[in-house]
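Undergrad: Following is a predicted model, sequence given first.
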Amino acid sequence: MSSAQHLLESRPHSVAHLFLARVEATPDREAYRYPVVTEAAGPEAEQWRSLTWAQTADRVKTIAAGLLSIGLRPEERVAISSSTRIEWILADMGVMCAGGAATAVYPSTNADETAYILADSASRAVFVEDAGQLAKVAAHKDRLPGLGHAVLIDAETEPPRIEGLEVLTLADLEERGKAYLLERPDAIEKTVEGLGPEQLATLIYTSGTTGRPKGVRLVHDCWSYQGVAQEATGLVEPDDVQFLWLPLSHVFGKALISGQVKSGHVMAVDGRIDRIVANLPVVRPTIMASAPRVFEKVYNGIAARARADGGAKYKIFLWAARVARDHARTGQEQMVATGRRRLPLWLSVQHALADKLVYGKIRAAFGGRLRGSASGSAALAPDIGYFFAGAGVPVLEGYGLTETSAACTVNPADDYRVGTVGRALPGTEVRIAEDGEILLRGPGIMRGYHNLPDKTAEVLESDGWFRTGDIGDVDKDGFVRITDRKKDLFKTSGGKYVAPTEIEGRFKAICPFVSNILVIGNGRNYCTALITLDETAIMPWAASHGQEGRGYADVVSSPEVHALIDDFVQRVNGDLQRWQTIKKFAVLPRDLDVEHGELTPSLKVKRPVVEGEYADLIEAMYEGSREA
């Protein structure tokens, strides 16, 4: 039996078990870092504090005991509506150690949908980050008769009185927990000891692109499996420092905590998106998880700065970018063919020179120690993946869904392959259905949709296979490649199938100005596209092309920008089949965002929403066309 198989078969019943074992094994080692802003104003006053595993356990146990003191029973739900911060982790671990099940709520969720999630989950209590999150709960309290307690994380003043709801501060809850533990000092250990692997641990509501979200039922064994499997792949190591900024309400962020508890490495936690770049040289992470959009923005920013410098510096950047891609692509091809990354001497020499001139600065911007960055939730354009791999910041793409408790495949750091989402985690099986759909089976698969047996039956077979809705293939070495979402594939009026994600990925790979692109053409006789541009990239270009002082909306609607983007469209079209080519496109006056409901919180495009919002613009691109 392999060591990985032994770890899987001997895994404990829950992450709560893993947590208590971790605390016992390394009580004095650093567990978490988190930022604290002092009374002095401004980011320069920000300091980072640490918690050891023993200190973390003290807080987790008092939170768990506080929940027991208000009557929480096994598998009853406790919601968490907060941004990513240390208290989110403490609350979640406290819920699990109390035997409850956490309901994750995005802080950006509106009041109506928050009430829907709390009601559908039958949450007994809710952790809210601040007065704004509490107000959303209070607005629909009449729909939540079973919700008895709210715990306010940030409480600058006395908590408000809300009829039918006891509002506590987090400090209040912990004080109750301390009193509870004085009478029952081993209450948490006994509760954890009684947890079973099939006991409900988490309800995560899919952000979805249409309709009401569905509650995905993930049991304790899902998270225990994630922790053990992540460590078995070598994705995380005990001496790592991981920077966590992803939303913990999303399954990807939540799963990272399982791997961290199992391996015992340091986690630096700060969910403020506007502080990512500033935090990197402070945290100096060795590993980080991210979404493809971040790498696309970083690449666009690097290219824009080089373009602004102009002359020799821009030519050096373009040369270095080409060398990075050639170096990574050639190394990967050699690895696949021979098992070794053999490179021609001329390419190695060029790469060494480019490293001194360009790549070293890129690695420094990430903190200088990043050995790899896991990426998920959407596909990364291969050319961008090759660029970062060649620059010494390999992006290890993985694949998973809320229904699979996040990762089910991941690229290994010592044999990553750009353009794939890696191999299956130990214990997970992958199969391709006759129509190309990817099927998965393993311990991380959900136990169903909450209160939706018919929806569960649509995707979960009786023998455990889960229908992902994604189209892809598996190569001879076990590497999985995703080609498109099954529901996103469309057929033109001429009967030709088009995979829009593939075309969109190609465009993102060559156009440094793009932010989002949607290829459209279902039932039409040609394809069109809606395109949004990255403001940080297009505005410097516009300023250097006679449009200095103009606003973003004016710039993106200008003939000059249309001609610029058209050039990239034609370059993409040159590599496509005739029926795939983009015949017309429109540049939108602003970028897509979560606030307008066009992106999910994990930054996936809600195609029906965008197509509905810009229906007139789409129809204008088909005016006069003859449907065939």
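TA: Structure received. Numbers count the residues shown, from 1 in each chain.
Undergrad: Every contact and neighbour count from this point should use C-alpha atoms.
TA: OK.
Undergrad: Could you check how far the longest helix seen in the chain is from the centre of its chain?
TA: When the chain is scanned for its longest helix (criterion: DSSP state H), the result is helix 311-338. Taking CA atoms, centre = their mean, to the nearest Å, one finds the center of helix 311-338 at 27 Å from the center of the full chain.
Undergrad: quick one: buried residues of that helix?
TA: Of the residues in helix 311-338, those with enough neighbours to count as buried (16 or more other CA atoms under 10 Å) are 313-314, 316-317, 320-333, 335.
Undergrad: Tell me the helix or strand right after it.
TA: Per DSSP states H and E, the first helix or strand lying C-terminal to helix 311-338 is helix 345-354.
Undergrad: related to what we said a few turns ago, just checking, what packs against the longest helix of the chain?
TA: Helix 311-338 sits against helix 292-309, helix 345-354, helix 382-390, with contacts defined as 3 or more CA pairs under 8 Å, 6 or more residues apart in numbering; DSSP states H and E.
Undergrad: which strands and helices sit next to the longest one?
TA: I take that to be helix 292-309. The criterion is 3+ CA pairs under 8 Å, 6+ apart, and the helices and strands that helix 292-309 contacts are helix 311-338, helix 382-390, helix 535-543.
Undergrad: let's go with 10 Å and repeat that
TA: Counting contacts by 3 or more CA pairs under 10 Å, 6 or more residues apart in numbering; DSSP states H and E, helix 292-309 packs against helix 311-338, helix 360-365, strand 372-375, helix 382-390, strand 395-401, helix 500-510, strand 514-520, helix 535-543.
Undergrad: ok, structure two:
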Amino acid sequence: MQETVKTPLEMLDHWVDVQGDKIYLRQPINGQYVDFTWQQVKQKAQQLAGGLRHLGLKPGDKVAILSKNCAEWFITDFALMMGGYVSVPIYPTANASTISYVIKHSEAKAVFVGKLDYWKDQEPGVGGDILRLAMPYDTMPAQYQWDALLSVGEPLTDYPYPELDSLMTLIYTSGSTGNPKGVMHSYAGFCQTAEQVGKHLNGSSDDRVLSYLPLAHITERTYIQGSSFYIGGTVSFAESLDTFVDDVKRAKPTLFLSVPRLWTVFQQNVIAKIGATKLNVLLSIPILGGIVAKKIRTELGLNHARVLGCGSAPVSPLLLQWYRRIGMNITEAWGMSENCAYATLNYPFQANKIGTVGKAGLNCDVKIGEGDELLFKSPGNMLGYYKQPEATAETFTEDGYLRTGDCASIDADGYVNITGRVKDNFKSAKGKYIAPVPIERKLAQNTNIELMCVIGSGLPHPVALIQLSDAAASADRETIRASLKETMDLVNPTLESHEILDAMVVVSEKWEIENDVLTPTLKIKRHVLEQRFNELVDGQRKAVVKWQDEL
């Protein structure tokens, strides 16, 4: 245990002393940045902490944050640390029932509400008996508005630094298999992990990042917010989905993280503009290929990025190879809420290790346990699940390793290959176990596919459910059918006999967070799709490709 690690509040004081007038946070409002220096962030956090103390909140109280990423989210988090409160982030896309569950389970005494796209739908989940505090955006009604909170009490300037072993935050899992669990992280675990991220990625105060993936998710909290405490770089935010590309270009990120779905959408947009065949030809021409590749990187707003990352769900190696052709080496990484998301990563980038999630990070240890389950240990491992001692005990081995729930193998160089989730594996009608993730990765070579999910519990053979890309969805159906059939005919011979796909079914409804198919981190809820489709697709045979409306 690295007892010398500094808390975020100590680092805030450090950067105020070293570069207090340097811009730390950049919040776009109507297309223009509103900037906050390190000194201003500290001042506002002290004012806010004083306001919370004035309102009667006591050290140790839980305080929820329900908002999209913004400068005020960071300021609120600092204020909660100053007051000795425990932060409880909630996904800004969470539905009312999830919000209600998290607030009640965590026993939050207050909730900050901020940038939200659907606050009228979410408000019933907040309820009327909890203190609501509003960030300065169009959001649900609250007892106190931001400016009033900053002035209602005396600034809290005399506060102790948090004890390293004290509880810092409750990170609720995205709930892909049931109610979310509250993952308890101490200051020691979170801070050591965030510091190691900065070191591993060679971060410095010259780095720029864009914070847009949910801060309620541990990856954004550690890699983007957490590392910023230790490297002293600049953090910009996205204004909205409609302005996202402009937000990226304006931020000029040197470190940029995304998820497989968004990397796929970026790729599909490029192909839709240029055409797959034409792009292949252009990239094959010496000199011209380099010019075209640079133009694409510039159009994406990522021409300044020295580190590109991908995580949270399986990604096709072919997608990463495609980006490599345009000069973008994407580091695949793996982590989870229970280990502060910093676990394995392919950095420094090794092209010959595409398809793995990299090797163990600094002060991290991995090994394979019973049933090929990946076991993990690091200072960032959680304290446990809040109010769930039995689940906590089941999650750790006797020697303190985290049971990750992921099936994996480790090669001779220490690189980890995730082969699926233990709980995702299902048994066919023939009694054979099938791991869907490796099959999905093979199917992902078809760029007409945006999302897919292989199901088949209790069926004779598995079936692949397909969500088409926007371009493919509006193209000629028979052309797309032939393309999908070609892919299935290429993949099936590479599978074991019990894994062979009986069919591909193109779904009618897009998979979204709102229709309960995707988690807030865009993971697919396989059990939900199995419930909705198993009976419908049963009976499809002979590697057919059908649309849902043809069944």
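TA: Noted; the coordinates are in hand. Treat the numbers as computed from the prediction; the structure is a model and nothing was measured.
Undergrad: hang on, the earlier thing: which one of the helices and strands packed on helix 311-338 of structure 1 lies closest to residue 441 of structure 1?
TA: Closest approach to residue 441 of structure 1 among those (CA to CA): helix 292-309, 25.7 Å.
Undergrad: So residue 300 of structure 1 versus residue 533 of structure 1, what's the distance?
TA: Distance check for residue 300 of structure 1 against residue 533 of structure 1: by CA to CA, to the nearest Å, it reads 10 Å.
Undergrad: shared neighbours of those two, which are they?
TA: 511, 512, 513, 514, 515 (CA atoms under 10 Å, 6 or more residues apart in numbering).
Undergrad: Aligned against structure 2, show me the partner of residue 216 of structure 1.
TA: Counting by TM-score structural alignment, residue 216 of structure 1 corresponds to residue 183 in structure 2.
Undergrad: What of residue 79 of structure 1?
TA: Here residue 79 of structure 1 is matched to residue 64 in structure 2, going by TM-score structural alignment.
Undergrad: How about residue 283 of structure 1?
TA: In the superposition onto structure 2, residue 283 of structure 1 corresponds to residue 251 when matched by TM-score structural alignment.
Undergrad: now residue 573 of structure 1, nearest residue through space, not along the chain?
TA: Spatially, and ignoring its direct neighbours in sequence, residue 573 of structure 1 is nearest to residue 581 (5.0 Å; CA to CA, 6 or more residues apart in numbering).
Undergrad: Quick check, the match of residue 216 of structure 1 in contact with residue 339.
TA: Yes - here residue 183 of structure 2 lies in contact with residue 339, judged by CA atoms under 10 Å, at a distance of 9.4 Å.
Undergrad: circling back: work out for me the element the match of residue 79 of structure 1 sits within.
TA: Assigned by DSSP H and E, residue 64 of structure 2 belongs to strand 62-66.
Undergrad: which strands and helices sit next to that strand?
TA: If you count contacts as 3+ CA pairs under 10 Å, 6+ apart, strand 62-66 of structure 2 packs onto helix 71-83, strand 86-90, helix 96-106, strand 110-113, helix 119-126, strand 131-134, strand 167-172.
Undergrad: what do you get if the cut-off is 6 Å, keeping everything else the same?
TA: Of the remaining helices and strands, those touching strand 62-66 of structure 2 by 3 or more CA pairs under 6 Å, 6 or more residues apart in numbering; DSSP states H and E are strand 86-90, strand 110-113.
Undergrad: Taking structure 1 as the reference, give the residue range the shortest one aligns to.
TA: If I follow you right, that is strand 110-113 of structure 2. Against structure 1, strand 110-113 of structure 2 falls on residues 125-128 (TM-score structural alignment).
Undergrad: before we move on, back to that, quick one, the longest helix of structure 1 and helix 345-354 angle?
TA: Relative orientation of helix 311-338 of structure 1 and helix 345-354, computed by axes from the mean of the first three to the mean of the last three CA atoms, to 10 degrees: 130 degrees.
Undergrad: can I get the helices and strands packed on strand 62-66 of structure 2 in a markdown table with distance to residue 217 of structure 2 and mean neighbour count?
TA: Shown next, in a markdown table, are those (distance: least, CA to CA, whole Å; neighbours: other CA atoms under 10 Å):
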| stretch | distance to residue 217 of structure 2 | mean neighbour count |
| --- | --- | --- |
| strand 86-90 | 8 | 27 |
| strand 110-113 | 17 | 24 |
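Undergrad: JSON lines please, covering those and showing distance to residue 120 of structure 2.
TA: Below are these laid out as JSON lines (distance: least, CA to CA, whole Å):
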{"stretch": "strand 86-90", "distance to residue 120 of structure 2": "16"}
{"stretch": "strand 110-113", "distance to residue 120 of structure 2": "12"}
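Undergrad: Regarding structure 2, what is its longest strand?
TA: The strand of greatest length in structure 2, counted in residues with DSSP state E as the criterion, is given as strand 402-410.
Undergrad: name the helices or strands packed onto that strand?
TA: So strand 402-410 of structure 2, by 3+ CA pairs under 6 Å, 6+ apart, packs with strand 373-377, strand 416-421.
Undergrad: Centre of the chain to that strand, how far?
TA: Going by CA atoms, centre = their mean, the spacing between the C-alpha centre of strand 402-410 of structure 2 and its chain's C-alpha centre is 19 Å.
Undergrad: Surely residue 20 of structure 2 and residue 38 touch.
TA: Yes - under the criterion of CA atoms under 6 Å, residue 20 of structure 2 makes contact with residue 38 at 5.0 Å.
Undergrad: Look at these two and report which has more neighbours.
TA: Neighbours of residue 20 of structure 2 and residue 38, each counted by other CA atoms under 10 Å, are more numerous for residue 38; the result is 24 against 18.
Undergrad: Need the counterpart of that one in structure 1.
TA: Using TM-score structural alignment, residue 38 of structure 2 sits opposite residue 53 in structure 1.
Undergrad: roughly how far apart are that match and residue 85 of structure 1?
TA: Distance, residue 53 of structure 1 to residue 85 of structure 1, using CA to CA: 17 Å.
Undergrad: Kindly list the longest helix within structure 2.
TA: Per DSSP H, structure 2 has its longest helix at helix 38-54.
Undergrad: so stretch 601-611 of structure 1 corresponds to what in structure 2?
TA: Per TM-score structural alignment, the counterpart of stretch 601-611 of structure 1 in structure 2 is residues 520-530.
Undergrad: Okay, now that stretch: how far is its last residue from its first?
TA: Terminal residues of stretch 520-530 of structure 2 are spaced 19 Å apart (CA to CA).
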